[in-house]
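Asks: coords please:
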Amino acid sequence: MSVDTPGTTTDTPAYSRTPRTVPTRYKDRATWEQEAIHTILDGTYLCHLGFVANGAPVVLPTIFARVGSRLYIHGSTGSRPLRGASDEQGLPVCVTVTHVDALVLAKSAFNHSINFRSVVAHGTAYQVTDPEELDVALAALVDHTVPGRSAEVRPASPKELAATAVIRLELDEVSAKTRSDGVNDEPEDLDLPHWAGLVPVTTVHGAPEPSPHTTVPLPAHMSAFPR
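Replies: Down below sits the predicted model:
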């Protein structure tokens, strides 16, 4: 059992609802179920990290990985968010992940839309400084991009580790929102002579292309990589 609203229990583990994770529009598209949120996060490796620097909003694209109920987000020791997250009080952030599944083309411009799956997580991020946790985080970041990759490459050198930073965000204030509907045309528009429908959108990995200095055959973890 888990509690996601005061006085309410569910059989499915869910994150707690807060004012920041309850949408003001289309609340029926939102979910706080952990499995649904984790599935969306695990299905991609690019996130957008939002924070405030010198009084102005900043949003940076970067790679991430989930380990349990934590997000590990990659960066440089010289970057602004990493410098802020190294402080004892941490760095307030907002992390977003989005999959675009289809373009929804209606008979009116107003009713055009997108089918999507998204996650928004709020919280305070901290720089990972424990060497063992940093090893786990860096391996997760590599393996989240290509499963099994971290065991097939040279580990980071001390110089590379000194230039690399990872921040950790606990998944406490987090929710998902999805749209997977068809076209919602107005009744009075149904007979208009305009095309309407869905245009599916997918991300496709092409065939691996070896670099000129690669002298070994394609490893098993790359042969199994979905394309």
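
Asks: all contacts plus neighbour counts: C-alpha atoms, from now on.
Replies: Noted.

Asks: where do the helices sit along the protein?
Replies: Under the criterion DSSP state H, the chain contains helices at 34-42, 80-85, 131-145, 158-163, 220-223.

Asks: pick the most deeply packed of these.
Replies: helix 80-85 (a mean of 20; mean count of other CA atoms under 10 Å).

Asks: touching that one from outside, list them.
Replies: 51, 53, 75-77, 90-91, 125-127, 165-167 (CA atoms under 8 Å, 6 or more residues apart in numbering).

Asks: would TSV of the helices of the chain with distance to residue 24 be doable?
Replies: Shown next, in TSV, are those (distance: least, CA to CA, whole Å):
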stretch	distance to residue 24
helix 34-42	19
helix 80-85	28
helix 131-145	32
helix 158-163	41
helix 220-223	43
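
Asks: which one of those lies closest to residue 16?
Replies: Of all the helices of the chain, helix 34-42 sits nearest to residue 16, with 10.0 Å by CA to CA.

Asks: what's that closest one packed up against?
Replies: On a contact count with 3 or more CA pairs under 8 Å, 6 or more residues apart in numbering; DSSP states H and E, helix 34-42 meets strand 56-67, strand 91-105, strand 113-127, strand 173-179.

Asks: run this one through as well so I can compare:
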Amino acid sequence: MLPENERTRHRRLRAQGRRERGELDAILAAGFVCHVGVVVDGAPMVVPTVYGCDGETLYFHGSVASRSLLAGPLGEVCVTVTHVDGLVLARSLFEHGVNYRSAMIYGTPRVLLDPAEKLEGLRVLSEHSAPGQWDYARRPNKKEMAATALLALSLEEASVKIRVGPPDDGDGPDAALGLWAGVLPLRTSWGELEADPALPAGIEPPEHLRKLEGR
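Replies: Predicted coordinates:
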């Protein structure tokens, strides 16, 4: 179960709150882009970046870290991951909504400085989005490692919300209006691989990327 405190307690729409750790793991496994909320010079900033997860730690790329995360002592952040699963189209506009899965992770991230730990974090990040690519592509050299910032955030403080199902007004007065109501699902899948135009003839995609097509 996910620990509960003042930040992670569900106050609004409590029925959509989840405390099972497996729900958090599933949401993180289903994506690879997160939004990092941080305060910079007294003002809020929310930055999209890529992430990877090993079950206990969230690693996220620090391409934005030069200003927002590394320009001084590290402060607390809020990292969010959201998947939209459909539009909930009710009989009244007030009851319209979204089916979604969302996670918020709180804490103070660590900048990875140890070369071995940093390399492992980059491996986790790479394998999270494209399993098999770490062993296929050239790995980062010392210069590239030095130019890359990677941060690690514990998953011990997190909040999860999920909304599924049809509109909530099917048994209310608006049910008599004779209007269609339901859900417009949203599906996301990988398309067909598109080769780099500079790629010489005869170089075929590796099997691990072929397996992602259409998924």
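
Asks: tm score of chain vs chain?
Replies: The TM-score (TM-score structural alignment, normalised by the length of structure 2) is 0.93; 211 aligned residues with a CA RMSD of 1.6 Å.

Asks: to residue 107 of structure 1, which of the helices of structure 1 lies closest?
Replies: Using CA to CA, the helices of structure 1 put helix 34-42 closest to residue 107 of structure 1, at 30.1 Å.

Asks: which residues of structure 2 does that closest one align to?
Replies: Aligning helix 34-42 of structure 1 against structure 2 (TM-score structural alignment) gives residues 21-29.

Asks: superpose on structure 1 and give me the mean offset of that stretch.
Replies: On superposition with structure 1, the mean distance recorded for stretch 21-29 of structure 2 (mean CA distance after the TM-score superposition for structure 1) is 0.9 Å.

Asks: swap in stretch 80-89 of structure 2?
Replies: Stretch 80-89 of structure 2, aligned to structure 1 and superposed, deviates on average by 0.5 Å (mean CA distance after the TM-score superposition for structure 1).

Asks: ok, now which ones touch the aligned partner of residue 125 of structure 2 in structure 1?
Replies: Residue 125 of structure 2 maps onto residue 141 in structure 1, with residues paired by TM-score structural alignment. Contact analysis of residue 141 of structure 1 by CA under 8 Å, 6+ apart lists 63-65, 72-74.

Asks: what distance do you get for the residue most central in space within structure 2 to residue 123 of structure 2?
Replies: Nearest to the mean C-alpha position of structure 2, by CA atoms, centre = their mean, lies residue 81 at 3.4 Å. Residue 81 of structure 2 sits 20 Å away from residue 123 of structure 2, going by CA to CA, to the nearest Å.

Asks: do residue 154 of structure 2 as well
Replies: 17 Å.

Asks: dump the residue contacts of the aligned partner of residue 155 of structure 1 in structure 2.
Replies: When structure 2 is aligned by TM-score structural alignment, residue 155 of structure 1 is paired with residue 139. For residue 139 of structure 2, no contacting residues are found, by CA under 8 Å, 6+ apart.

Asks: now with 10 Å, please.
Replies: Contacts for residue 139 of structure 2 (CA atoms under 10 Å, 6 or more residues apart in numbering) come out as 119, 122-123, 133, 145.

Asks: quick one: which of these is nearest to residue 193 of structure 2?
Replies: residue 133 (14.2 Å).

Asks: residue farthest from the centroid of structure 2?
Replies: Extreme point of structure 2 relative to centroid (CA atoms, centre = their mean) is residue 176; 40.0 Å.
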